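>>> from the sequence below, what's the structure:
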Amino acid sequence: MPTKHLQALLDEVVARHYPHAPATPAQIAAFEARVGWSLDDELRALYLRCDGAALFKPRPRQTYRVLSLREIQRAGAAMRPGQDEAAQGSSTWWTLVSLGDDDYNLIDVARPTPFAILDAFHESYPRQVVEIAPSFAVWLERTLRSDNQLWWLPAHD
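Purely as a prediction, here's the structure:
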């Protein structure tokens, strides 16, 4: 069951951003059957509220686009299509948020839940994939307070 804090964050996404229609329980079950792993409680709450969303600005101008269930794929397939398995990184890394320009925030489904959020930059993938938030709720809070900035990157003056 999602926390009141996560529910408040999802309320904000639905009210102030660009959410898709909610996924149905049947769509979530079909997604989980397709990928072979289950959403954690936080991601399940997200997809039951909206099946993805553009944050801050509508598509195609958004910085952050939380992927719909049908768009989630293995990170390597998204970042290194057609390359050998070693170049594609871990088979347990999956895309969650498109940052444009072939960059993504990922989840690692081999980790305990809630799934941590990882940053994957296309030029250094898969050598440098770093954890940026311990859960989706923490990632969402930081993102919504970021003023549409990639908050985990060093500031450039």
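
>>> switch to C-alpha atoms for all contacts and neighbour counts from now on
Will do.

>>> give me the most central residue, this protein.
Taking Cα atoms, centre = their mean as the criterion, L96 is the residue nearest the geometric centre of the chain, at 2.5 Å.

>>> only the buried residues of the longest helix seen in the chain, if you could.
In the chain, assigned by DSSP state H, the helix with the most residues is helix 4-16. By neighbour count on 16 or more other Cα atoms under 10 Å, the buried set for helix 4-16 is 6-7, 9-10, 13-14.

>>> tell me which helix or strand the residue nearest to the centre of the chain sits in.
Using DSSP states H and E, L96 falls within strand 93-98.

>>> neighbouring contacts of that strand?
Defining contact as Cα atoms under 8 Å, 6 or more residues apart in numbering, one finds that strand 93-98 is touched by 63-67, 72-76, 78, 104-109.

>>> check stretch 101-117 too.
The contact list for stretch 101-117 (Cα under 8 Å, 6+ apart) reads 37, 40-42, 75, 78-79, 92-99, 118-122, 131-136, 139.

>>> what does stretch 73-81 give?
The contact list for stretch 73-81, computed with Cα under 8 Å, 6+ apart, reads 85, 87-95, 102-103, 106, 122, 125.

>>> structure for this one too, so we can compare:
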Amino acid sequence: MTMEELLAEVSRVHHPHAPAARAEIAAFEERVGWRLDDELRAFYQHCDGAELFDPLPDARYSILSLAEIRRARIAIRGRDEDSAGPAGWWALVDVQDGDYALLDVSAPRDGGYPLLDGWHESYPLRCRPIAASFREFLERALSGGDKLYWLNE
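Here you go, the predicted model:
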């Protein structure tokens, strides 16, 4: 599916937030020190976060708003130091129970950022790739029937 088709499905069936304004996106990029890739920019211009399938507090997939995105080491370990994980991993999707889908901004590929499994039990030692891009992640999540698709692999 294209990004436009995925965004239409998010709006039609799921629980999107209001779009982020250009100023909010610019302030986010200034705060974090990296730029949204084209897929993430399209998503946040469409909705500043979303819950897939169920609304909070029952959402298994809660794509964080720009204001909620923070380094994975802060989200998972509570401290912003190298011993708590790489600086280039960012918590993007809260999958509940202290686990996240992480965005790896230190390893861009083909104009986008890969996503990793941020299981708090093994973080940061074993964070395996779960999608090559946000579009792939969103497509697989939407087709997975509210199950964390990478746990069945």
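
>>> what's the TM-score for these two chains?
Here the TM-score for the pair of chains, by TM-score structural alignment, normalised by the length of the second structure, is 0.95; 151 aligned residues with a Cα RMSD of 1.3 Å.

>>> which residue in the second structure lines up with W152 of the first structure?
Using TM-score structural alignment, the partner of W152 of the first structure in the second structure is W150.

>>> returning to what we had before: show me which of the contacts of stretch 101-117 of the first structure are buried.
By neighbour count, with 16+ other Cα under 10 Å, the contacts of stretch 101-117 of the first structure hold 42, 75, 78-79, 93-99, 118-122, 131-133, 135-136, 139 as buried.

>>> re the thing from before, the following helix or strand past the strand holding L96 of the first structure maps to which residues in the second structure?
Going down the chain from strand 93-98 of the first structure, the next helix or strand is strand 104-108, by DSSP H and E. With TM-score structural alignment applied, strand 104-108 of the first structure matches the range 100-104 in the second structure.

>>> next one: stretch 41-56 of the first structure
Mapped onto the second structure with TM-score structural alignment as the criterion, stretch 41-56 of the first structure occupies residues 38-53.

>>> picking up where we left off before, once aligned to the first structure, how far is the match of strand 104-108 of the first structure on average?
After superposition onto the first structure, stretch 100-104 of the second structure sits on average 0.5 Å from its aligned residues (mean Cα distance after the TM-score superposition for the first structure).

>>> burial of the counterpart of A23 of the second structure in the first structure, as a residue count?
Under the alignment defined by TM-score structural alignment, A23 of the second structure corresponds to A26 in the first structure. When neighbours are defined as other Cα atoms under 10 Å, A26 of the first structure has 9 of them.

>>> just the one 3 residues further on next, same as before
A count of nearby residues for A29 of the first structure, using other Cα under 10 Å, gives 12.

>>> helix, strand, or coil at it?
Secondary structure, DSSP: H, G, I helix; E, B strand; the rest coil: A29 of the first structure is helix.

>>> secondary structure element holding the closest residue to L10 of the first structure other than its chain neighbours?
Take L10 of the first structure and drop its neighbours on the chain: the residue closest to it by Cα to Cα, 6 or more residues apart in numbering is L46, 6.8 Å away. Using DSSP H and E, L46 of the first structure maps to helix 41-49.

>>> tilt between that helix and helix 4-16?
With axes from the mean of the first three to the mean of the last three Cα atoms, to 10 degrees applied, the angle from helix 41-49 of the first structure to helix 4-16 works out at 30 degrees.

>>> how far off strand 93-98 does helix 41-49 of the first structure point, in degrees?
Using the same axes, to 10 degrees: helix 41-49 of the first structure against strand 93-98 is 50 degrees.

>>> contact partners of the match of stretch 41-56 of the first structure?
Residues from elsewhere that reach stretch 38-53 of the second structure (Cα under 8 Å, 6+ apart): 3, 7, 10, 13-22, 25, 59-66, 111-112, 134-135, 142, 146.

>>> and those, which are buried?
The neighbour count (16+ other Cα under 10 Å) marks 3, 7, 10, 14-17, 19-20, 25, 59-66, 112, 134-135, 142 as buried among these.
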